[in-house]
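Sequence and predicted model, in that order:
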Amino acid sequence: MSNPQGLARRLGTFDAVVIGLGSMIGAGVFAAFTPAASAAGSGLLIGLVIASAVAFCNATSSAQLAAAYPTSGGSYIYGRERLGPWAGYLAGWGFVIGKTASAAAMAMTFAAYAAPPGWERPVAIAAVVVLAAVNYHGVTRTAGLTRILVLAVLAALAVGVAACWGGSAPSPANIPGDGLLSHGWYGILQSAGLLFFAFAGYARIATMGEEVRDPRRAIPRAIGIALGIAVVIYAIIAVTLLAALGPDGVAATPTPLAAAVGAGTLAWAVPAVRAGAAVASLGALLALIAGLGRTTLAMARHHDLPHWLAAVHPRYRVPHRAEVTLAVVICVIVAFADLRGAIGFSSFGVLIYYLVANIAAFTQPAEGRRYPKALQVFGALACVVLVSTLPPLSAALGVLMFAAGIVLRVVRLKR
């Protein structure tokens, strides 16, 4: 079953943009504002600006590196090529472990919206199995389903925003709350770190670099377009939520957009918003499984994970063993744990991932550069700052995750 050839280049720029959007406007747009408001109140708006700026710097680094190394693996490959095997390993380990937890969280989030009481775990497992099967049958199937899911999510968000503003006419006076700086800069930076979780999806474009046609041109363009669209959408949602509920109201509900719609006179739109959240969770889960499979493939090729996982299906040209293995792991996690609160933990791993990307891009020679080094310096420093301001439990779990990864690699190298 193993095929030594690479993956097939079947995705165009539009497909890459859609996959990036499917990752960035997933369940995070419906859930990330609650912990951000708890940390910063209305200062989450400043946090959103900071998260957007950090995401832009990281995106330029990823785009510059993807143009030079158009293969599967994203920052795992960039770190290996520019900084050495250990840097690449830490980036890949943080991505695989953090995003596996995120995938389980997305599956449980979908089930929370779509399953009847008591059936959440079976429905979440069924969702993982179905989406893994879609990924197994080729990247074009993945891109096709992602288009449908993205359109459905955008429609749900449009209905939700229109219902908020057309219902009880939210008051702009609610937006400032007690003041943008009432929770201090620490709270604002913490909200930025939490909101960054929602922007991290553009990494999926880079991790699939081996399947994009004309990657040196298409990947940088797709990353920029997808990030720009996501920033606009998040800004609109943030202002709408604060105007409808105020900072305290956003912090008090796990489903802020549905609560904002329900508080108005067009509450009939709440089911549409909840359905959109369920579909968004599926879109994020689909993109996560695809990105995880490609990073696992790259790590297995270099023996940082079992080499058996490096197989490519001879017909579908996908990392089938990696995707099946990951699907099984995600299903086991879903069966025994509820990781819907894994935003901070995942943010820790992703910020380390992008720290490696920024440093790797900084080392590129002049002929391979597309953006000034200042962006990479700011991006790297911002990743360090945001990691240091994540909730203590998230940071502690993140440190343990990387410590376990280091121990495993040291043991493997000694053998």
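Arrived safely. Numbering: from 1, shown residues only.

C-alpha from now on. contacts and neighbour counts both.
OK.

show me the contacts for Leu149.
Contact analysis of Leu149 by C-alpha atoms under 8 Å, 6 or more residues apart in numbering lists 22, 279-280, 282-283.

Ala105 against Ala335, yeah?
No. Contact criterion C-alpha atoms under 8 Å: Ala105 and Ala335 do not qualify, at 11.6 Å.

ok, and here's another one to check against it:
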Amino acid sequence: MTNSPGLARRLGTTDAVVIGLGSMIGAGVFAAFGPAARAAGTGLLIGLALAAVVAYCNATASAQLAAQYPESGGTYVYGRERLGPWWGFLAGWAFVVGKTASCAAMALTFAAYTVPPDWQRPVAVAAVAVLVAVNYRGVTRTAGLTRVLVTVVLCALTVAVLAGLVGGGAAGGGPLTWTAGEQGWYGVLQSAGLLFFAFAGYARIATMGEEVRDPGRTIPRAIPLALGITVVVYAVVAVTLLLTLGPDRIAGSAAPLADAVGAGSWDWASPVVRLGAAAAALGALLGLVAGVGRTGLAMARTGDLPRWLAAVHPRHRVPHHAEVALGALVCVLVLTVDLRAVIGFSSFGVLLYYLVANLAAFTQSAAHRRWPRALQMAGAVGCVVLAATLPWQSVVAGVVVLVVGVLYRGMRLKLAGR
């Protein structure tokens, strides 16, 4: 184990809720409804409800575990403590690899909304560097910037909804009628798996449990509150899109909210939506850097990642080595590949992560239990079902990543034994 100092408890309930909102109300709200509509048509509303139910089950498991283990690392720590080192490693590995790819995707998404194509990769690199620098300065800086970004995003979404419903665009989608898409109920389940990607950010609160004041009280309050607010926002946006564009136009759109605004008479609102999308991408990226950095710190403390990453800055009390290394890797990815189509892959990794969380919470004793075991059972089954219905390419990519992780840890343990 490392002798570096621990992280500082500087986050209150409001800070924790804001960080959760910044991670959930991210670029997914501007992009995830297109793939969901292609899979399920109007049935994406049922998919959204299913995703929200599974997310709630997972959120209660994470909150319950975080109250007992208020450390950095989230499900990586919970899996190790309750189920064994391999379970923790699989959860941590899936999270770190999947969310590192998501970091690159969010950086490129931000650049796509702000600059011409030729400038997108340099601007994306600059965005990564700036947000890593903000995280480096301390968790209170992270919470402060997240608060600003969340405010901008919510204002932009409000304008977009009003533009669609009041600005004359709602007539374009016609009445809200049921269509299940070409794949029927399978497509509805697939849309739930894709939309689950949008809810996954509440784990950021648990992952940063070592920096929350009074974690036994704060985390169980903050996670359900942040998730509840997000569900309401996403439901309003989904209904607005269906009324404004209809499922077919949503399915064919790369930017459904922008198209919904353009369908009405509020043309002036289009730049506001673009600003909101850019801010959402930055908010998601900021939360991802913080979450992956803390999970990397936890894995490095036990030797599952290089121990150099376990360093904590003596003044700012952040995992600065892990965050700088993550920033460098994300910059390389941004400059070499385009990962903006990783929603399915990221969803697979996150669903595995929460499967482990539910299994770990199921083993907790009555003294640490805040919600019934039935919720953990439902959450575990929901994770498996949603993962199985994701596009097969996403499932294959996720399995390959897990196999690479197992080989890596197996070799490390073998070398350590020698």
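Arrived safely, thanks for sending. Everything quoted here is computed from the prediction, not taken from an experiment.

about what we covered before: ok, Ala105 and Ala335 of the first structure, which is more surrounded?
Using other C-alpha atoms under 10 Å as the criterion, Ala105 of the first structure and Ala335 rank with Ala105 on top: 26 against 16.

how far does the helix or strand hosting the more buried one sit from the chain's center?
Element membership for Ala105 of the first structure (DSSP states H and E) is helix 85-114. Relative to its chain's centre, helix 85-114 of the first structure lies at 9 Å (C-alpha atoms, centre = their mean, to the nearest Å).

Likewise for stretch 130-146 of the second structure?
Distance of stretch 130-146 of the second structure from the chain centroid (C-alpha atoms, centre = their mean) equals 18 Å.

got the buried residues for it?
131-140, 142-143, 145-146 (16 or more other C-alpha atoms under 10 Å).

Now the helix holding Ala105 of the first structure on the second structure. Mean distance?
Following the fit onto the second structure, the mean deviation recorded for helix 85-114 of the first structure is 0.3 Å by mean C-alpha distance after the TM-score superposition for the first structure.

just stretch 143-160 of the first structure next, same as before
Mean deviation for stretch 143-160 of the first structure: 0.4 Å (mean C-alpha distance after the TM-score superposition for the first structure).

Check which residues of that stretch are buried.
Applying 16+ other C-alpha under 10 Å to stretch 143-160 of the first structure flags 143, 145-147, 149-153, 156-157, 159-160 as buried.

can you map out the strands along the stretch 201-350 of the second structure?
Under the criterion DSSP state E, counting those that start in this stretch, the stretch 201-350 of the second structure contains no strands.

In the second structure, what sits opposite Phe345 of the first structure in the alignment?
Aligned by TM-score structural alignment, Phe345 of the first structure pairs with Phe345 of the second structure.

In which helix or strand does the nearest residue to its match once chain neighbours are set aside reside?
Distances taken as C-alpha to C-alpha, 6 or more residues apart in numbering put Ser394 closest to Phe345 of the second structure, at 4.5 Å, once the chain neighbours are dropped. Secondary structure from DSSP H and E places Ser394 of the second structure in helix 392-417.

Off-centre distance for that helix?
22 Å.

Mind listing what's buried along stretch 182-194 of the second structure?
Across stretch 182-194 of the second structure, burial judged by 16+ other C-alpha under 10 Å covers 185-194.

what does stretch 326-337 of the first structure give?
326-327, 330-331, 333-335.

possible to save these as TSV with distance to Pro170 of the first structure?
TSV is the format used below for these (distance: C-alpha to C-alpha, whole Å):
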residue	distance to Pro170 of the first structure
Leu326	44
Ala327	42
Ile330	40
Cys331	41
Ile333	40
Val334	38
Ala335	41
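
taking those one by one, which sit in helices?
326-327, 330-331, 333-335 (DSSP state H).

and the residue nearest to Phe345 of the second structure, what does it touch?
344-345, 348.

again, 10 Å this time
Counting by C-alpha atoms under 10 Å, 6 or more residues apart in numbering, Ser394 of the second structure touches 342-349, 387-388, 400.

got it, and Ile77 of the first structure?
Ile77 of the first structure neighbours (C-alpha under 10 Å, 6+ apart): 65-66, 69-71, 83-85, 87-89, 91-92, 207, 295, 298-299, 302, 357, 360.

Keep only those of the buried residues of stretch 130-146 of the second structure that are in helices.
Using DSSP H, the subset of these located in helices is 131-136, 139-140, 142-143, 145-146.

Format these as TSV; extra columns: distance to Val239 of the second structure.
Formatted as TSV, these follow (distance: C-alpha to C-alpha, whole Å):
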residue	distance to Val239 of the second structure
Leu131	33
Val132	36
Ala133	38
Val134	36
Asn135	35
Tyr136	39
Val139	36
Thr140	35
Thr142	32
Ala143	30
Leu145	30
Thr146	27
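
what's the closest of those to Asp259 of the second structure?
Nearest to Asp259 of the second structure, judged by C-alpha to C-alpha, of these is Thr146 at 26.6 Å.

Spit out the contact partners of that closest one.
15, 18-23, 140, 152, 279-280, 282-284, 286-287.

Please determine how far Phe406 of the first structure is located from Ser346 of the first structure.
Just so we're on the same page, residue 406 of the first structure is Ile rather than Phe. 18 Å (C-alpha to C-alpha, to the nearest Å).

Give me the more crowded residue out of those two.
When Ile406 of the first structure and Ser346 are compared for neighbours, Ser346 comes out ahead with 27 against 16, by other C-alpha under 10 Å.
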